[in-house]
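Q: Need coordinates for the below:
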Amino acid sequence: MIRLAGLAVAPWLLWPLLGAFIGLMPAPAGADDTASSPATLLPAPVAPVPPLLDRQQVDAAIGRLDGIVDAAMAKTAIPGVAVAVVYKDEILYAKGFGLREVGQPEPVDMDTVFLLASVSKPITSTILARLVGDKLFDWDDPVRGHDPSFALSDPYVTENATFADLLSHRSGLNTGAGDLLEDLGFDRETILSRLDQQPLDPFRSTYHYSNYGYTAGAVAAAKAAGEPFEDIAERVLFEPLGMSRSSYRHTDYLGHANRARIHVRVGDPAERRWEARYDRMPDAQAPAGGASGSISDLARYLRLQLRDGSFEGEPIVDAGALATTHLPHIAGRLPADPTERAGFYGLGWNVGYDDLGRVTLGHSGAFVLGTSTAILLLPGEELGIAAITNGEPIGVPEAIGSTFMDIAQHGEQTVDWLSFIGGFFAHEFAVDPAGPDYAEPPASAEPPRADDAYAGTYDNSYYGPLVVETEGGALSMKLGPADAPKRFPLTPYDGDVFTFEPIGENAAPLSAAQFRTGDDGGIASVTLEFYDRTGLGTFTRN
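A: Got it, this is the predicted structure:
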């Protein structure tokens, strides 16, 4: 057990909560042992632990699920939830709760389609496992051999990064590399073509959660198969499993009448309410975060996972290729002291062992603009739970899954999981109090120059050109794809420093545009603080 906030917490319960943010958890026996590259040089698995749960224990926990969900919804007022439980290849529970959209009467049911966010990743690795089983490539193949356009900033990494490297987030790409380009509206091809400008941390020895590193691996797999990834997903997984409402295309999600809108909390903390304010179009990173589907579909997917790639007696995915996705390929979290346990990331899965040595698998998904999802598996017990919601990430699906597993094993809830996990999410998404605060200019602020001193076009090879101009008598800047740039009003802050509001999934409070003077005394460049996280945010004036 580990102790956090005074609680004794089983790691197998804690780590799945962090699925979208840190990598953790285990590896079943039976994985393909033919590969010999550093990607799969792993210790021999421990002897499997005999099943410890029985149907009576699982049924008792299922009998509590309605109350678990109702309590979570009552405490958080989250609009809609859907939950499914699979045990020994049987769907024992699949149910919807609440509303598809606040203020509208339509209820969530088993067939309501949700955005799945990063729960897309284990689905994608399953699809790639099918292609590995079909001998189209191997996990340890360099991706460049199948996608010559793949490139990162280090030539060695470009030539040697494998599918396993990209799907386990150990390429060296920083967390979020490429995400800000997506927020600005750039397409997948453009984003992937610019990853070679991102700095890298040490290859295969650092873990950074990278949506576009993951997407690059899936794109290379699709090129090996000779068809678009979205089509492959339908052909090799969704159709064979009868996942008729699942897709990696956002237009398919929007086309469902029985669709859950995404929601955020608005208003003061004491009077927060849920509102369907946004749409989140994740096609650019579809393999990493763009899947949608119903809880009925996810229940079928859990059956496949818990039966080693078979569904209703038919092999769909090669068992060895699938088992490799469940192996720990990198430590996603190293323990702070000897009383804690390391956490691992596989290929699209958080992987770990519980206190009894049983393998645990899980993953969370989250869009800050209004989605949170989680799946949690105990493969040795053939037990899994999926929980999906149409509300921003505050820990609800993770708490539902952890509470269910807690009761199944111990007969009762031993931790207030919603409060515990909710505290983690509140901390994770809190505004950094040590960061710059641009809400009010300094008392000694200098006035800016005339607008035409700043107007013009500024070049940047990563983000593309930035255009500063006057619109409606006020200074603004345009950034993004040439055919659909985003406009940001610029507000004077202090001399040559202006503020602007970032946009999109990764948006933060006010940030700064800092114009700098050249040798001739005129404005020569501007650095956008929000877009300069890895040193790529300076634009040079033409």
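Q: C-alpha only now, for contacts and for neighbours.
A: Will do.
Q: name the element residue 477 belongs to?
A: strand 474-479 (DSSP states H and E).
Q: cool, and residue 403?
A: Going by DSSP H and E, residue 403 is part of helix 396-410.
Q: Residues in contact with whichever helix or strand comes after that helix: which ones?
A: Once the chain leaves helix 396-410, the next helix or strand it forms, by DSSP H and E, is helix 417-428. Applying C-alpha atoms under 8 Å, 6 or more residues apart in numbering, the external contacts of helix 417-428 come out as 17, 72, 393, 394, 395, 396, 398, 399, 400, 402, 403.
Q: Now show me the structure for the sequence below, then we'll compare the two:
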Amino acid sequence: MKLSVLITSLLITTAFSVKAQTKSKVAVQKSSIDSVLNQVLKDQHIAGFAVAIVKGDQVIYSKGFGYRDLENKKPVTPNTLFAIGSSSKAFTSSLVGLLEKDGKLKLDDKATSLLPQLSFYNAEMNNQITVRDLMAHRTGLSRYDLSWFLFNTANRDSIIKRVKYMKPTSGVRERWYYNNFMFLAQGMIVERLSGKTWEQNIKEKFFDPLEMTRSNTDIETFKNDSDAALPYTVVNGNEIKKIDYYNINGMGPAGSINSSVNDMANWLKVWISGGYFKGKEILPTNYIREAASSQMVMDAGLPNKHNDVFLSNYGLGWMIGSYRGHYSVEHGGNINGFSANVAFYPSDKLGIVVLTNQSVSKVPDIITSAIADIMFDLKPVDWNGEAKAETEKANKANKELKKATIISNTNPSHPLKDYVGSFENEAYGIIKVTLENNALRTILGEEKILLKHMHYDVFDPKSVDKNGVVDTAQSNLMFNFSSGVDGKISGIGIFLDGSEKPVMFDFKPEVKKLEAKILENLVGEYMLGKTPAKVYLKGDVLYVSVPGQPEYETVVVDEKTFELKALEGYSIKFEGPSGKKATSMLLVQPNGTFKATRKN
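A: You can find the predicted model right below:
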């Protein structure tokens, strides 16, 4: 009897001891995390950030640091909203996973068969590329990010049509190239097969059942929230500067979710548990396993500076790696003024989310790695110190970076008015150049731009803020205007998305409409020597044809002058009394002007 009491007493004492040790360990971990994060806030020149840590189905740490509004000293809280950028991608791919569960598609279905609006550069790509290829960034298409970033529109059909003009960098599944358009395509497939918008699907399938009550996909809702972070960037090495929000609505499925760390903790619980939240299935376990497993090699992924950090693969909306002996699944996010990282370690039942209000910040990665070291009882790496040293080195290099050489005493080859007009690249969009106060101007994205003459026909685009102040920093997007054989401005060459050659934007003549009666007076057969030239209408468009040649569509210049759309430097000009049938037609070509008289 006494022995039984003694054993029971020992068990109770041991249980209390283990529990006390666990509480003590957690307290030490939290203290260590607080210390590291406060140091990061001090060293990384960041307005603010928030962090949440999930262990199993419990949030064991949730805290804000710094300010969501630096000027007014409004602090970040665990409920503060941040844009999570590309950390949204796992949500979009998960919607596709749910469609597969419902039998509405298979991941290896041909993408173009599910989305008629989607067409690739050639028939081979159209026939080969599957939904899984879209999800794993293995289509062979490089980023083309400035296509949507500088030429944004809320019209998703309009944006996805640009894919047809994007030249592949490699064959399908040969190399990994990140491409946001492929996640737009997934979102549009979801819309088509569900009959609801991507935004509605995200709310109904994830936000509502996961009790993510703070989260949204709308920029106006985000901006008007009483606990929303303002967007910032760092300039001149250490100066924190407030910038404008960016509306990514058109490309929403690739990165328009706004959330808090408390809400994102519930999303992490789903992935840690194998698809469940509070006992209810949110995602199929088999989809979780596929999405968090390697589908494509990103790069070699060999150990570099740190021997225990390696592997660089991509799953379905997630990046896969090995972090110091622990299988890691994560995805970052960047959009103007915000950076994020959402990570989980399946074998350890651990999840970490870090959200910041700073552009292209290293802070989410620093914090994720530092917290992982503490939670895994690893010898800590000074990730913060390494990042600080790298930033200082980069800042020094930027100061020493030579500006592009300006050739003095040169002038534009044309009067400024000749550079005015619209210039189009079908994979990107339209640049409209205007002349205001004797200066060329345009708009890129939502930014007003002053085109400052650099030399010859090269202009340096300068951002102009709301107060009319011009940014003095030299751009890397020089506008190089080119001329055609007729001497007229014919296009703009710009180095975009790291291209080795300039991306050409061709001059797009303004479409003018003429009254039917004016056009009818030009219709007829004209004789160029013994060769007949027919002029006729298709709808309200004038066409010209000569035997042995294709028909030529024309573009209106004025009531008497028309350019041949397919032939640069070629035009026709009609002669005759105003208001009556034309008596002759001049064919203007680079090698001369030839007259054809009316036959009938």
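Q: List the buried residues for the strand holding residue 477 of the first structure?
A: Buried positions in strand 474-479 of the first structure, judged by neighbour count with 16 or more other C-alpha atoms under 10 Å: 475, 476, 477, 478, 479.
Q: To what extent does it diverge from the second structure after superposition?
A: On superposition with the second structure, the average gap between strand 474-479 of the first structure and its aligned counterparts reaches 4.0 Å (mean C-alpha distance after the TM-score superposition for the first structure).
Q: Show me what that strand packs onto, helices and strands only.
A: On a contact count with 3 or more C-alpha pairs under 8 Å, 6 or more residues apart in numbering; DSSP states H and E, strand 474-479 of the first structure meets strand 466-471, strand 486-489.
Q: Relative to residue 366 of the first structure, which of these is closest?
A: Nearest to residue 366 of the first structure, of all those, is strand 486-489, at 24.0 Å by C-alpha to C-alpha.
Q: how about that closest one: buried residues?
A: Buried-residue list, strand 486-489 of the first structure, by 16+ other C-alpha under 10 Å: 487, 488, 489.
Q: which ones are touching the aligned partner of the second one in the second structure?
A: It refers to residue 488 of the first structure. Alignment of residue 488 of the first structure against the second structure is given by TM-score structural alignment, with residue 449 as its counterpart. Counting by C-alpha under 8 Å, 6+ apart, residue 449 of the second structure touches 441, 442, 443, 461, 462, 463, 464.
Q: do you know how far the third one is from residue 462 of the second structure?
A: Looking back up the chat, that one is residue 443 of the second structure. In this view, residue 443 of the second structure and residue 462 of the second structure are 10 Å apart by C-alpha to C-alpha, to the nearest Å.
Q: just the first one next, same as before
A: Counting by C-alpha to C-alpha, the gap from residue 441 of the second structure to residue 462 of the second structure is 9 Å.
Q: pull the longest helix from the second structure.
A: The residue-count maximum for a helix in the second structure (DSSP state H) belongs to helix 2-43.
Q: and the angle from it to helix 363-375?
A: Calculated by axes from the mean of the first three to the mean of the last three C-alpha atoms, to 10 degrees, helix 2-43 of the second structure forms an angle of 160 degrees with helix 363-375.
Q: how far does helix 2-43 of the second structure sit from the chain's center?
A: 45 Å (C-alpha atoms, centre = their mean, to the nearest Å).
Q: Just after that helix, pick out the following helix or strand.
A: strand 48-55.
Q: so the helix or strand just after that following strand matches what in the first structure?
A: Next helix or strand after strand 48-55 of the second structure toward the C-terminus (DSSP H and E): strand 58-69. Under TM-score structural alignment, strand 58-69 of the second structure corresponds to residues 90-101 of the first structure.
Q: Not counting its own residues, what contacts the matching stretch?
A: With C-alpha under 8 Å, 6+ apart as the test, stretch 90-101 of the first structure has contacts from 62, 69, 79-86, 105-110, 112, 258-263, 276, 295-296, 299, 303, 390.
Q: Going along the chain, name the helices of the stretch 151-300 of the second structure.
A: 156-160, 181-194, 198-202, 219-223, 252-255, 261-273, 285-291 (DSSP state H, counting those that start in this stretch).
Q: Against the first structure, what's the mean shift for the shortest one, could you check?
A: Yep, that's helix 252-255 of the second structure we're talking about. Average distance, helix 252-255 of the second structure versus aligned residues of the first structure after superposition (mean C-alpha distance after the TM-score superposition for the first structure): 1.6 Å.
Q: which residues in the first structure does that helix match up with?
A: Counting by TM-score structural alignment, helix 252-255 of the second structure sits on residues 286-289 of the first structure.
Q: What are the contacting residues of that stretch?
A: Counting by C-alpha under 8 Å, 6+ apart, 116-121, 124, 211-212, 214-215, 218, 229, 248-249, 282, 365 sit against stretch 286-289 of the first structure.
Q: How far off centre is it?
A: For stretch 286-289 of the first structure - counting by C-alpha atoms, centre = their mean - the centre lies 8 Å from the chain centre.
Q: how about residue 331 of the first structure, what's its partner in the second structure?
A: Aligning on TM-score structural alignment places residue 331 of the first structure opposite residue 297 in the second structure.
Q: Skip the chain neighbours and tell me the closest residue to that match.
A: residue 313 (4.4 Å; C-alpha to C-alpha, 6 or more residues apart in numbering).
Q: So the equivalent of the one you found over in the first structure, which state does it fall into?
A: Matched by TM-score structural alignment, residue 313 of the second structure corresponds to residue 344 in the first structure. The three-state assignment at residue 344 of the first structure reads strand, by DSSP: H, G, I helix; E, B strand; the rest coil.
Q: Tell me the spacing between residue 344 of the first structure and residue 411 of the first structure.
A: Using C-alpha to C-alpha, residue 344 of the first structure is found at 28 Å from residue 411 of the first structure.
Q: Can you pick out the residue with more neighbours from these two?
A: residue 344 (27 against 14; other C-alpha atoms under 10 Å).
Q: What residue in the first structure is paired with residue 561 of the second structure?
A: So, by TM-score structural alignment, residue 561 of the second structure is left unmatched.
Q: Just to check, residue 561 of the second structure is in contact with residue 571?
A: Yes. Residue 561 of the second structure is in contact with residue 571 according to C-alpha atoms under 8 Å; the separation is 7.2 Å.
Q: what is in contact with residue 441 and residue 462 of the second structure at once?
A: Common neighbours of residue 441 of the second structure and residue 462 (C-alpha under 8 Å, 6+ apart) are 449, 450, 451.
Q: Counterpart of residue 148 of the first structure over in the second structure?
A: Using TM-score structural alignment, residue 148 of the first structure lines up with residue 116 in the second structure.
Q: Neighbours of that match, how many?
A: Count around residue 116 of the second structure with other C-alpha under 10 Å applied: 10.
Q: Sweet, I'm off.
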